[in-house]
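**Q** pasting the sequence and the predicted coordinates here, then a few questions.
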Amino acid sequence: MDSSLQIELVPCLRDNYAYLLHDTSSGVTGIVDPGEVEPVVAALESKGYKLDYILNTHHHGDHTGGNLGLKRHYNAKVVGPKVDKDRIPGIDIPLSDESWKFGNHELKAIFTPGHTVGHVCYYFPEAKAVFTGDTLFSAGCGRVFEGSMDQMWSSLSTLSLLPEDTKAYVGHEYTASNVKFALTVEPNNQTLVSYKHVVEKLRQKGQPTIPTTIGQENSFNPFLRPFVEEVRKSMKLSATADNVEVFAAIRHAKDKF
């Protein structure tokens, strides 16, 4: 990873992750999806940083709850999805499917509707990092609340095509429960079986399972694998079913899990 972009995980609320970003080459600092104020302030003060930007992937309160307090405290600018600009507290810079400069780093806002109609993910190509909010989780994906199954599958497909060594920083620590479900869909996936043991050890120590990587997720995340024969058989769907149909079946199964 490009050492000039430092990334630090900041736990918020019950199981949310915000991410502190610091570009050492420019001194610019940001926070991705601050669900609350206090943990972010503590992280900033421990480093001696001033906050320049707040980056929101979507409008839900557990990702934007800290916006206004942090904006007031640091006079920071709020960056968020253009489609949802009316629902992002304090938004200054709306983005969607476009590039923007975070310090000396190119940031690509990737429009990923499905979980919400305006969701975006933030991709830093040089640093090989993507912040996926509630679109992609490790071994899982977000619920489809506002968009369609077609949109969500398209959004996940877009993320799956990023370079395989891209680190994915997701919005929640849902990995253990996601892996349990994933094993019901693809029980013979040995990469997934091995990952289950890794996740269990990390959680037993109270450690995060994040970041994951795009390559890792492509190898075992059922929501990225609707074209796989075993996944289709688990969903009782034939080889002629399209990927959206299979994806929707997996998502409905997970909703009831």
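**A** Good, I have the coordinates.

**Q** CA only for contacts and neighbour counts going forward, please
**A** Will do.

**Q** now do stretch 220-235: distance from first to last residue.
**A** End-to-end span of stretch 220-235 (Cα to Cα, to the nearest Å): 16 Å.

**Q** which parts of that stretch are buried?
**A** For stretch 220-235, burial by neighbour count (16 or more other Cα atoms under 10 Å) applies to 220-227, 230-232, 235.

**Q** so which of these is the closest to C141?
**A** C141 lies nearest to F223 out of the buried residues of stretch 220-235, by Cα to Cα, at 6.7 Å.

**Q** okay, pairing it with this:
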Amino acid sequence: MNLNSIPAFQDNYIWVLNNDNGRCLIVDPGEAAPVLSAIQEHNWQPEAILLTHHHNDHVGGVKELRQHFPALVVYGPAETQDKGTTQVVAEGDTMTILGHEFSVFATPGHTLGHICFFSFPYLFCGDTLFSGGCGRLFEGTAKQMYQSFCKINALPDDTVICCAHEYTLANMKFAVSILPQDLALNEYYRKVKELRAKNQKTLPVILKNERRINLFLRTEDADLIDVINRETNLQHPEERFAWLRAKKDNF
């Protein structure tokens, strides 16, 4: 399977997986035009769409794509039923697409019905995890998002995380502000600044590396706990996660 990212809007990525025969699936098509252009350029034959949640910048292109390809199966959570989903999926469901099995797990936080799709090595996580950060809590709670992160963190080291937005630079700026002496954070921040200065992508990312540079995956980290304890004493990792999210909201 070949992984492709299609830029959309200001900072979205629409992910496409294709096999060597050109059959493909499309993840979170917020708009149709760049996807249709890529389909024509590569002579792809789309067979399915995966939707992680209901926000328009992830579902806005579904209707037009299905007009061009009426046989497309659209998999999504219940919250996307009015966005073009033809097959509702939920935690624990599996489906076979392009000969590969995909598993679904619930990752509430950004929205209440948010889901992720996993087919090793690829994780399509929508707006749950970003490189160096996590999604905003528009509908869910910090505790829910923490639990969602725990599910992602339980995946294999070499999981390829396909986030939906190019937010890495801002996330790493925040991370370094929290732990300014952290060597791993500073090195990754420098690398990301170089990539973005050249207008190059920072995604996808590997889970093993993300564990080193994403503070939201480091809620048991002694250095982070020390910083938090200077301000307040939080005993539980989900409380520290909430502290981080609140800090990021006001950064």
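**A** Yes, it's here. On a predicted model such as this, the values are computed, not experimentally measured, just so you know.

**Q** picking that back up, just the ones of the buried residues of stretch 220-235 of the first structure in strands?
**A** Applying DSSP state E to those, no entry is found in strands.

**Q** show me where the second structure has its strands.
**A** For the second structure, the strands defined by DSSP E occupy 2-8, 12-18, 23-27, 45-50, 73-76, 87-88, 94-97, 100-106, 115-119, 122-124, 129-130, 133-134, 160-162, 205-206.

**Q** so C24 of the second structure sits right up against N43, yeah?
**A** No: using Cα atoms under 8 Å, C24 of the second structure is not in contact with N43; the gap is 10.1 Å.

**Q** quick one: which of the two has more around it?
**A** Taking other Cα atoms under 10 Å, C24 of the second structure and N43 do not tie; C24 has more neighbours (22 against 12).

**Q** not counting sequence-adjacent ones, nearest residue to the more buried one?
**A** With Cα to Cα, 6 or more residues apart in numbering as the criterion, C24 of the second structure has its nearest non-adjacent residue at 4.0 Å, and that residue is N18.

**Q** mind telling me what that neighbour corresponds to in the first structure?
**A** Per TM-score structural alignment, the equivalent position to N18 of the second structure in the first structure is H22.

**Q** next: R211 of the second structure.
**A** Taking TM-score structural alignment, R211 of the second structure has N218 as its aligned residue in the first structure.

**Q** would you confirm that that match contacts R225?
**A** Yes: using Cα under 8 Å, N218 of the first structure is in contact with R225, at 7.1 Å.

**Q** can you list the buried residues of stretch 220-235 of the first structure in JSON lines and add distance to G133 of the first structure?
**A** Compiled in JSON lines, those are given as follows (distance: Cα to Cα, whole Å):
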{"residue": "F220", "distance to G133 of the first structure": "19"}
{"residue": "N221", "distance to G133 of the first structure": "16"}
{"residue": "P222", "distance to G133 of the first structure": "18"}
{"residue": "F223", "distance to G133 of the first structure": "16"}
{"residue": "L224", "distance to G133 of the first structure": "16"}
{"residue": "R225", "distance to G133 of the first structure": "20"}
{"residue": "P226", "distance to G133 of the first structure": "22"}
{"residue": "F227", "distance to G133 of the first structure": "24"}
{"residue": "E230", "distance to G133 of the first structure": "28"}
{"residue": "V231", "distance to G133 of the first structure": "25"}
{"residue": "R232", "distance to G133 of the first structure": "27"}
{"residue": "M235", "distance to G133 of the first structure": "27"}
